[in-house]
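# No sequence on hand, only this structure:
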């Protein structure tokens, strides 16, 4: 996962107010409930020293995702009276939380965005009159549900022309999938009428047909049953990595086989980040990182102790949440992040580091 979307959080000094809030709308009186949750967080922020202007900036952003149905949440980050980043969460946070620290607490947001898997969503079926076929396709990413509106196709085709039209439509969809980097094909169709979709899907590229997730249900006016879709995707995609992250994981495993101590655990990861040697940082989900690390004003000034930083000439040091310090160092040095399910590969201290090729095997300093 590229961390460039976090750059606004590291382009200005703190202190940072970081808020994670359940803004689900599958409940009675959601606006009243969300307002009540926010009041508790607002009081927490004030108690921890957040200035009134920063609290007000967060307040203005709470609930702006009210166009999203069902269960979801918000991650909000503000400093010095300015809302800097507001992100939708595909699922509610386990707990509503608010914190004030020198660094933004972005790790829960990053964990929720993983595995950031690109897919092509294809909804296809006969129209209500039975005389035509409706098709809607768009490039999306899971689990964030981010949709690229420029990468979409919608078409209605008379049923008698369907077989003649399907070859060109399949080429259009293949092009759409390629431009969106789709690694999975998610197909919504009527399970009792598979012929219509088979005519098209059988002509799509093999890598999409081999990575097919079928979601039952009829075409409801050309829109998805989002609850059904998310449930199915969670079951099918929850343990996957996207192709780029899978390649990084495999490279990491090869590296670990040569020198586990040099690339796994807190000491190895922090050393690589301090020396800007990290191509990617691996973290487990659920997270099991140490509670705190020490950091200086610069992103690469990171260590397990204040004394360690002092030996490098860093005079102004502070204790920070480990996840916040790791993310800043990774984002600012160009390292990417690979979120690895703990059941897939438990990592020492919940973290590891893939070194740049020219650094593999170099003793840490």
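Structure received. The model shown is predicted, which means the values in this text are computed figures rather than measured ones.
# hey, let's count contacts and neighbours off CA atoms from now on
OK.
# All the strands of the stretch 151-300 of the chain, residue numbers only.
Along the stretch 151-300 of the chain, counting by DSSP state E, counting those that start in this stretch, strands occupy 184-189, 212-216, 278-285, 292-295.
# so what secondary structure elements neighbour the last one?
Applying 3 or more CA pairs under 8 Å, 6 or more residues apart in numbering; DSSP states H and E, one finds that strand 292-295 makes contact with strand 302-303, helix 306-311, strand 318-321, helix 322-333.
# how about JSON lines for those, with distance to residue 32 and mean neighbour count added?
Formatted as JSON lines, those follow (distance: least, CA to CA, whole Å; neighbours: other CA atoms under 10 Å):
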{"stretch": "strand 302-303", "distance to residue 32": "42", "mean neighbour count": "28"}
{"stretch": "helix 306-311", "distance to residue 32": "45", "mean neighbour count": "15"}
{"stretch": "strand 318-321", "distance to residue 32": "32", "mean neighbour count": "19"}
{"stretch": "helix 322-333", "distance to residue 32": "32", "mean neighbour count": "23"}
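# okay, now the one to match up with it:
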């Protein structure tokens, strides 16, 4: 997950309020329930030692969501009496968490707002295609393309003229497949869609798939669903979830291979808090892998004002010349170090069934920019 949008949270040191608010229930009691949520969130922050202006700012922000139509929820991050960032979620959050700490608690975003590929769905037939954009928070039309309308049906007789007619039909199909593939490529470039879903009869969707540029063929999937109708949200979610799992599994394979030392006994991947801290100090994190709620994620480390200044013990920071230091969760400290150096962060939650908990000691690992 690319987390550049979190950069504003790391521009100033200081304590942060983090709250994940469930907005998934929409009924006649919704407004009253959200009013109670606003009270509970601000009370929890106050009990953890948050300053009153920040508690009030979070209360007002949650109160302002009483009529929100967000389907799942939002994450709020606040400090110094101001909500600095509000992030819509793509999954319903569990109860809490509400945190007051030296860093914003952003790790839950990896599962609650991350890996939500925007899908460009094409409903293909022999004469063209209609396009839709779909994600957990998005469902809108995206145009389409109309190819040649005649001839598109084969004749059954065997004389020369009708064989010639069938050849024209074949040419029409291939022409229309090229038209659809070209329009899909243009729409993908305009929308930045991560995944292409090709719906329709096998021949039509396969022909379009083969006509796509190579870089798009690799991110396209075919499905017989949606023939004669639009894909249901659950069908889109299953396709998108499968795409996400395959992408994460590919990164897990990369991590496992990079973890093996070369002939000079150097590895291109590390795991465990001490080695990750060393790599973060040297700006060597290329991609951070996290298994949320694993043992090392909530291990205490020490941080300085500079995101690269972190250590397992406070005395280490003093030895490095850092005069100010605060305790923090290991996952939040390492995510901060990754974000400010433009390193993506990946949650391993979607592949736990396939990998179990053996990937990355303690639940934290990283691919390195250099050994």
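Nice, I can see it. Treat the numbers as computed from the prediction; the structure is a model and nothing was measured.
# between the helices and strands packed on strand 292-295 of the first structure, which gets nearest to residue 146 of the first structure?
In terms of CA to CA, the element of these nearest to residue 146 of the first structure is helix 322-333, at 21.1 Å.
# next helix or strand past that closest one?
strand 336-341 (DSSP states H and E).
# List of residues touching that following strand?
1-3, 111, 114-115, 239, 241, 245, 248-249, 279-286, 330 (CA atoms under 8 Å, 6 or more residues apart in numbering).
# Also stretch 258-273 of the first structure?
255-256, 278, 281, 290, 300, 302-304, 326, 329-330, 333, 347-355, 361, 363-365.
# For the stretch 151-300 of the first structure, just list every one of the helices.
Remark: helices assigned in the stretch 151-300 of the first structure by DSSP state H, counting those that start in this stretch are 162-180, 195-201, 206-209, 226-237, 243-258, 266-274.
# buried set for the second one?
By 16 or more other CA atoms under 10 Å, the buried positions in helix 195-201 of the first structure come out as 196-197, 199-201.
# okay but residue 88 of the first structure is in contact with residue 68, surely?
No. Between residue 88 of the first structure and residue 68 there is no contact under CA atoms under 8 Å: 9.4 Å.
# Ends of stretch 73-84 of the second structure, what's the gap?
For stretch 73-84 of the second structure, the separation between the terminal residues is 17 Å (CA to CA, to the nearest Å).
# Would you mark the buried spots in it?
73-83.
# related to what we said a few turns ago, looking at residue 88 and residue 68 of the first structure, which has the bigger crowd around it?
residue 88 (23 against 15; other CA atoms under 10 Å).
# That one and residue 82 of the first structure, how far apart?
From residue 88 of the first structure to residue 82 of the first structure the distance is 18 Å (CA to CA).
# swap in residue 96 of the first structure?
For residue 96 of the first structure relative to residue 82 of the first structure (CA to CA), the value is 21 Å.
# And residue 199 of the first structure, by the same measure?
53 Å.
# Contacts only, for the spatially most central residue of the first structure.
In the first structure, the residue lying closest to the centroid (CA atoms, centre = their mean) is residue 113, at 1.3 Å. By CA under 8 Å, 6+ apart, the contact list for residue 113 of the first structure reads 89-90, 142-144.
# Just the buried residues out of these, in ChimeraX syntax.
Remark: buried members of the contacts of residue 113 of the first structure, expressed as a ChimeraX selection using 16+ other CA under 10 Å:
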select :89,90,142,143,144
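# Tell me the one of the contacts of residue 113 of the first structure nearest residue 175 of the first structure?
Distances from residue 175 of the first structure to the contacts of residue 113 of the first structure, taken by CA to CA, are shortest for residue 142, at 19.8 Å.
# Wait, the closest one touches residue 120, no?
No. Residue 142 of the first structure is beyond contact range of residue 120, at 10.3 Å (criterion: CA under 8 Å).
# Which of the helices and strands packed on strand 292-295 of the first structure sits closest to residue 180 of the first structure?
If we rank these by CA to CA, the stretch that ends up nearest is helix 322-333, at 23.8 Å.
# In the second structure, what range does that closest one match?
Aligned by TM-score structural alignment, helix 322-333 of the first structure falls on residues 330-341 of the second structure.
# residues of stretch 167-174 of the second structure that come out buried?
168-170, 172-174.
# farthest-separated two in the residues you listed?
That would be 168 and 174, which, of those, are the farthest apart (CA to CA) at 9.9 Å.
# circling back: show me which of the contacts of stretch 258-273 of the first structure are buried.
If we count by 16+ other CA under 10 Å, these have these buried: 255-256, 278, 281, 300, 302-304, 326, 329-330, 333, 347-355.
# tell me, stretch 169-177 of the first structure lands on which residues of the second structure?
Counting by TM-score structural alignment, stretch 169-177 of the first structure pairs with residues 180-188 of the second structure.
# Show the residue spans covered by the strands in the stretch 1-150 of the first structure.
16-22, 73-79, 82-89, 97-101, 117-126, 132-142, 146-158.
# would CSV of those strands with distance to residue 170 of the first structure be doable?
Listed next are those as CSV, based on distance: least, CA to CA, whole Å:
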stretch, distance to residue 170 of the first structure
strand 16-22, 40
strand 73-79, 36
strand 82-89, 33
strand 97-101, 46
strand 117-126, 11
strand 132-142, 11
strand 146-158, 11
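# you'd agree residue 18 of the second structure is up against residue 100?
Yes. Judged on CA under 8 Å, residue 18 of the second structure makes contact with residue 100 at a distance of 6.5 Å.
# So for the two, which residue has more residues nearby?
A count of neighbours by other CA under 10 Å puts residue 18 above the other of residue 18 of the second structure and residue 100, at 26 against 23.
# how far away is the more buried one from residue 55 of the second structure?
11 Å.
# Please apply the same query to residue 310 of the second structure.
Counting by CA to CA - residue 310 of the second structure and residue 55 of the second structure are separated by 28 Å.
# any shared contact partners between residue 142 and residue 120 of the first structure?
With CA under 8 Å, 6+ apart, residue 142 of the first structure and residue 120 have no common neighbours.
# picking that back up, which of the contacts of residue 113 of the first structure sits closest to residue 227 of the first structure?
Residue 227 of the first structure has its nearest neighbour among these in residue 90, at 11.7 Å by CA to CA.
# Which residue in the second structure occupies the aligned position of the closest one?
That one, residue 90 of the first structure, aligns with residue 90 by TM-score structural alignment.
# which residues does that match contact?
Here residue 90 of the second structure is in contact with 71-73, 112-114, 116, 136-137 (criterion: CA under 8 Å, 6+ apart).
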